[in-house]
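**Q** One predicted model, sequence on top.
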Amino acid sequence: MQQVVHTILHFNQTLFPLVQASGNWSYLLFFLIIFAETGLVVFPYLPGESLIFFTSSIAAVDANTLDIYKLTAVFFFAALLGDTVNYTIGRHLERLTIFKRYIPVSKLLTAQRFFKRHGGKTVVFGRFVPFIRTFIPLISGTVHMKFSRFSLYNLLGVSLWVGVAVITGYFFGRIPIVQQHFSLIFIGIALLAIIPSAIFGLIKFLRRKKETQI
């Protein structure tokens, strides 16, 4: 038990060599996580900016473990490609019978009017909202937002999202006290990061339980 506690409180001593040993495979894993979180609707719970922030801080603590420039490129293209795939999926949703059955034409028209007026802002700022950002590209495609318009605002949104997360994570990792207590601080951050997911899961559980009691 003492060994487990020591490993948790000093996980950077294990994590850094592990990432170093993985080499470029680490970047591939990060790419797949961000791509899945943004491009596949069934994975909205995967870490997004928290992963970018965390890995950027690792790059600041030990540049030999992760390269900040490679990380930035990986996260940028993963998010950009993920959103594009998600948008493409949305464009073809209306062909599905289940879509026509559960999505009334009136709601679809309302969404189309909304995206015609506020689509650009929604694509840009929605990227900063966990869970929501996974569905915005899908809805953009579903309501037939012009691909050129979506791509422009998506490029802006992804650039801002990745840029802010990378810069804040990197400079956070450069703070001396963070470097001295890296494991403890990031355990606290990780616990805070899962709170929204835990609350979301609890709300869904309580709703299902209430529905079964009615």
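**A** Everything's here; your move. Numbers count the residues shown, from 1 in each chain.

**Q** For the rest of this, base every contact and every neighbour count on C-alpha atoms.
**A** Noted.

**Q** Tell me which residue is most central in the chain.
**A** Centroid-nearest residue in the chain, with C-alpha atoms, centre = their mean: G48, separated by 2.5 Å.

**Q** putting a second one here so we can go through both:
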Amino acid sequence: MEELLALINSNVVLAPYIIFGLLFLAGFNIPVSEDIMLFTSALLAAKNPDYLIPLFTAVFLGAYISDLICYGFMGRFLGPKLFKIKFFASMASPEKLEKVNYFFKKYGVLTLIFGRFIPFGFRNALFLSAGLGKMNAWKFAISDLIACTISCVTYFYIYYSFGELAVEYVKKSNYVIGAIAIIAVIIFAIKKKKANKLK
């Protein structure tokens, strides 16, 4: 990955294609960080304003198409077969699937918007779960388009405007968002236990 990042930073002409390609692969759960791609493309755009549109387009389309691959191919198409693979079984266990489906049903598009801002590899688990849970394809595509637009524009703008100074602040905000997500899951688990006791 370090070699690819060096290539991206040293060759702005090829950078949009490399960034898009890496994010495309991320849809198959190959460990490529969307956050790193956003940060790298925004910094490069700040140094090379003529490439602002190609770089943002590459990172945005790469992120969105990656989501669709994870949802459609990995989740809906491969489906339960993934549970036979240890790596995916831990990422989208039946318990996690149930929790995600609950949030999708209750909060709809807000689940995807909020989920895109949660760090620590939560995003792909979210999209995979949506596919495994057979969430309506059009609903997912439109909801994720809205969510992806909000997160990509927000992070790209922050990194483009404030550069490396923004990294630490974004990291700190990620920890806060991650903590909120954990609290939400705990509340869900408590509510479920109470509901089961009442049955």
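**A** Great, that's in hand. As the structure is a computational prediction, the values presented were derived from the model and not from experiment.

**Q** Please state their TM-score.
**A** The TM-score (TM-score structural alignment, normalised by the length of the second structure) is 0.65; 160 aligned residues with a C-alpha RMSD of 3.5 Å.

**Q** got a list of what the residue nearest to the residue nearest to the centre of the first structure when sequence neighbours are not counted touches?
**A** Of all residues beyond its chain neighbours, the one nearest G48 of the first structure is I34 (6.1 Å), with distances taken as C-alpha to C-alpha, 6 or more residues apart in numbering. I34 of the first structure makes contacts with 46-48, 75, 78-79, 82, as judged by C-alpha atoms under 8 Å, 6 or more residues apart in numbering.

**Q** For the counterpart of the residue nearest to the centre of the first structure in the second structure, give its distance to S143 of the second structure.
**A** G48 of the first structure maps onto E34 in the second structure, with residues paired by TM-score structural alignment. Note on E34 of the second structure: its distance to S143 of the second structure, by C-alpha to C-alpha, to the nearest Å, is 18 Å.

**Q** coming back round to it: could the contacts of I34 of the first structure go into JSON lines alongside distance to S26 of the first structure and secondary structure?
**A** JSON lines is the format used below for the contacts of I34 of the first structure (distance: C-alpha to C-alpha, whole Å; DSSP: H, G, I helix; E, B strand; the rest coil):
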{"residue": "L46", "distance to S26 of the first structure": "16", "secondary structure": "coil"}
{"residue": "P47", "distance to S26 of the first structure": "15", "secondary structure": "coil"}
{"residue": "G48", "distance to S26 of the first structure": "16", "secondary structure": "coil"}
{"residue": "F75", "distance to S26 of the first structure": "12", "secondary structure": "helix"}
{"residue": "A78", "distance to S26 of the first structure": "14", "secondary structure": "helix"}
{"residue": "A79", "distance to S26 of the first structure": "17", "secondary structure": "helix"}
{"residue": "G82", "distance to S26 of the first structure": "18", "secondary structure": "helix"}
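
**Q** so F103 of the second structure is in which element?
**A** Following DSSP states H and E, one finds F103 of the second structure within helix 94-107.

**Q** counting contacts, what elements does the longest helix along the first structure pack onto?
**A** What stands out as the longest helix in the first structure, according to DSSP state H, is helix 182-213. On a contact count with 3 or more C-alpha pairs under 8 Å, 6 or more residues apart in numbering; DSSP states H and E, helix 182-213 of the first structure meets helix 2-9, helix 49-61.

**Q** Could you pull out the helices in the second structure for me?
**A** Secondary structure of the second structure (DSSP H): helices at 2-10, 15-26, 34-47, 52-69, 86-91, 94-107, 109-116, 122-132, 137-162, 165-198.

**Q** quick one: the third one to chain centroid distance?
**A** Spelled out, it's helix 34-47 of the second structure. 16 Å (C-alpha atoms, centre = their mean, to the nearest Å).

**Q** can you pull the buried residues of it?
**A** Buried residues in helix 34-47 of the second structure, counted by 16 or more other C-alpha atoms under 10 Å: 34-35, 37-46.

**Q** Out of those, which is nearest to Y157 of the second structure?
**A** Set against Y157 of the second structure, the nearest of these by C-alpha to C-alpha is A42 (7.5 Å).
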